[in-house]
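Build me a model:
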Amino acid sequence: MIITSTNIAKPTTIIWNGKEVKTGIYKKPVNQPILLGNQIVKNDEVSDRKHHGGEFKACYLFSEDQYEYWQRLYPNLDWELGMFGENLTIFGLNEKDIYIGDIYKIGSALVQVTQPREPCFKFGMKFGTQEVLKQFIDHGFPGTYVRVLETGFVKTGDTLKLVEKAKNSISTWQFFDLLYSKEKNADHIKLIMDNKALPKRKRDKLKSFL
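Have a look, this model is predicted:
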């Protein structure tokens, strides 16, 4: 896996249900290294601190491999890397191969896979339709958030090197399916309900389905 683009956003105001809403989803590629902090990426706009940023969502990764699929669905959009609001566009990232709790070295930073992205109305606004939310969920390749165990700079061309494989875990792809499936996989819940790479509130919610 290799970084093909580093992306940050300036605050952008959109209109949602007649109200002004600030967002940081409109990320643009930058030519210099970016600093992964333990709460946010430095100089990146994180408008909604309730749902973005923080320990378990410090940085968002999305696979460049998925771009072709979405470009076919939405050929008229102004496409560039960072389109999905990701801080790091990664060639070769496959959600079926990365597991909740996996630890990677990227550049001089050390990160841990935490949870997949759950799309919201701002994602729909960017794509011009709220229908894209269901399409995103059905497609099943949402990218992943990471928490930053050791802050550091990353740049285009840096590779993701697996440092420690999570034990007794499930893949990001399986966890995303678990979040949205009506019939919850009890075995998957049992595997991750004590996984400290997930925030406690999310683990507690999943336990309620057992």
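
can we go C-alpha only for contacts and neighbour counts from here?
Noted.

that's a helix at Phe56, yeah?
Yes. Assessed with DSSP: H, G, I helix; E, B strand; the rest coil, Phe56 lies in a helix.

Give the burial count for the residue lying closest to Pro199 once chain neighbours are set aside, as a bare number.
Nearest residue to Pro199, sequence neighbours excluded (Cα to Cα, 6 or more residues apart in numbering): Phe56, at 6.8 Å. Per other Cα atoms under 10 Å, the neighbour tally for Phe56 reads 21.

Here is a second sequence; please produce its structure as well for comparison:
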Amino acid sequence: MADDSASIESQGLFVGDLRQLPGVGSLTGMFKRRADAPVALAPEGLEGDRQADRTHHGGPERALNHYPAEHYDHWRQEYPDLADQFEPGLLGENLSTRGLTEADVHPGDVFALGTARIAITQPRYPCFKIARRTGIRNFAQVVAQAGRSGWLYRVVEPGEVAPDDVPARIEAAGHGFTLARLWKVRNDPAPDLDEMAALAELPPLAESWRQAYRSRREYLLQRGAD
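Predicted coordinates for the structure are as follows:
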């Protein structure tokens, strides 16, 4: 397929060690620093990058976190009094770009990134820590409702990533469900049940997301039968 990376611009590559989350005291890997040299990417993620809560963050299916810089433009408009903080890296992502959003990508899409190969597994589901990080109450819910959460990759082939490398799609999933569509279905108060059934069995999508569609569909069917 055609290389669409020419329209994508790098906004930074980020890694971080564990630090205490203000106001909570628990450790977090959200505080990233901008990499200024190539970084090795292995199945568990970038060298030097850590996650505190390994149940909900990190691991082979969530090895790399991508957040579009376009969303920071949106949040600056939504929260003008806090606009100065909305810069790439704020929400704990490893990779930030312009030119690629949830409307453009699908679970199962494979990209070349530097000498590595990565595949999208799921949208990132935001947790409470981004509210603590930004000082915006319920920001996790706001981000999820807007579907502006970024996404996660697994590593297909390890390699090395430079700070200015951008993902180049080398294989597109054929199912047609963009990440934006996944969020729309998940947030819809009256979703299409056939669409939910398809998403519940979508092979490239992470099991946690498939289970969420499966469970909600069963609930809606049961409610309709009552």
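
right, and the residue nearest to Pro199 of the first structure touches Thr144 too?
No. Using Cα atoms under 8 Å, Phe56 of the first structure is not in contact with Thr144, being 10.4 Å away.

Name the residues contacting each of those two.
Shared contacts of Phe56 of the first structure and Thr144, defined by Cα atoms under 8 Å, 6 or more residues apart in numbering, comprise 114-115.

related to what we said a few turns ago, what's the match for the residue nearest to Pro199 of the first structure in the second structure?
Alignment note: Phe56 of the first structure maps to Glu61 in the second structure; criterion TM-score structural alignment.

residues touching that match, list them.
121, 152-154, 206.

Counting neighbours, which of these comes out on top?
Most neighbours among these, by other Cα under 10 Å: Tyr153, with 28 neighbours.

quick one: that one is in a strand?
Yes. Checked against three-state DSSP, Tyr153 of the second structure lies within a strand.

Just tell me what it corresponds to in the first structure.
Using TM-score structural alignment, the equivalent of Tyr153 of the second structure in the first structure is Val146.

give me every residue that touches that match.
Applying Cα under 8 Å, 6+ apart, the residues near Val146 of the first structure are 56-61, 111-115.

switch the cut-off to 10 Å
Residues near Val146 of the first structure by Cα atoms under 10 Å, 6 or more residues apart in numbering: 38, 53, 55-61, 100-104, 110-116, 197.

Centroid-nearest residue for the second structure?
For the second structure, the residue nearest the mean C-alpha position is Trp151 (1.9 Å; Cα atoms, centre = their mean).

which non-adjacent residue is nearest that one?
Closest residue in space to Trp151 of the second structure, ignoring its immediate chain neighbours: Pro123 at 4.1 Å, by Cα to Cα, 6+ apart.

mind checking what that neighbour lines up with in the first structure?
Taking TM-score structural alignment, the alignment pairs Pro123 of the second structure with Pro116 from the first structure.

Also Glu70 of the second structure?
That one, Glu70 of the second structure, aligns with Asp65 by TM-score structural alignment.

Just give the closest residue to that match, not the sequence neighbours.
Leaving aside its chain neighbours, Asp65 of the first structure sits nearest to Phe91 (6.0 Å; criterion: Cα to Cα, 6+ apart).

since we're on that neighbour, how many residues are nearby?
Applying other Cα under 10 Å, we find 18 residues neighbouring Phe91 of the first structure.

That one and Thr159 touch, don't they?
Yes. Between Phe91 of the first structure and Thr159 there is a contact under Cα atoms under 10 Å: 9.4 Å.

Strands of the first structure, start to end?
2-9, 12-16, 19-23, 27-30, 34-36, 59-63, 88-91, 103-106, 109-116, 144-150, 152-154, 160-164 (DSSP state E).

residues in the second structure matched by the first one, start to end?
This points to strand 2-9 of the first structure. So strand 2-9 of the first structure sits over residues 9-16 in the second structure, by TM-score structural alignment.

hmm, back to that, what about the match of Glu70 of the second structure, neighbour count?
Other residues close to Asp65 of the first structure by other Cα under 10 Å number 13.

what does Ala200 of the second structure give?
Neighbour count for Ala200 of the second structure, taken as other Cα under 10 Å: 22.

do the same with Leu205 of the second structure
Residues within reach of Leu205 of the second structure, counting by other Cα under 10 Å, total 19.

Could you do Asn31 of the first structure as well?
10.

Repeat that for Ile25 of the first structure.
Ile25 of the first structure: 25 neighbours (other Cα under 10 Å).

residues in contact with it?
Ile25 of the first structure neighbours (Cα under 10 Å, 6+ apart): 8-12, 44-47, 82-87, 122-123, 125-126.

distance of the residue mapped onto Gln211 of the second structure from the first structure from Asn38 of the first structure?
Gln211 of the second structure maps onto Asp204 in the first structure when the alignment is built from TM-score structural alignment. For Asp204 of the first structure, the distance to Asn38 of the first structure (Cα to Cα, to the nearest Å) stands at 23 Å.

and what of Val30 of the first structure?
From Val30 of the first structure to Asn38 of the first structure the distance is 20 Å (Cα to Cα).

Looking at these two, which one has more neighbours?
More crowded of Val30 of the first structure and Asn38, by other Cα under 10 Å: Asn38, with 22 against 15.

picking up where we left off before, nearest to Asp177 of the first structure, out of the strands of the first structure?
strand 109-116 (10.0 Å; Cα to Cα).

average distance between that closest one and the second structure?
Superposed on the second structure, strand 109-116 of the first structure shows a mean distance to its aligned partners of 0.9 Å (mean Cα distance after the TM-score superposition for the first structure).
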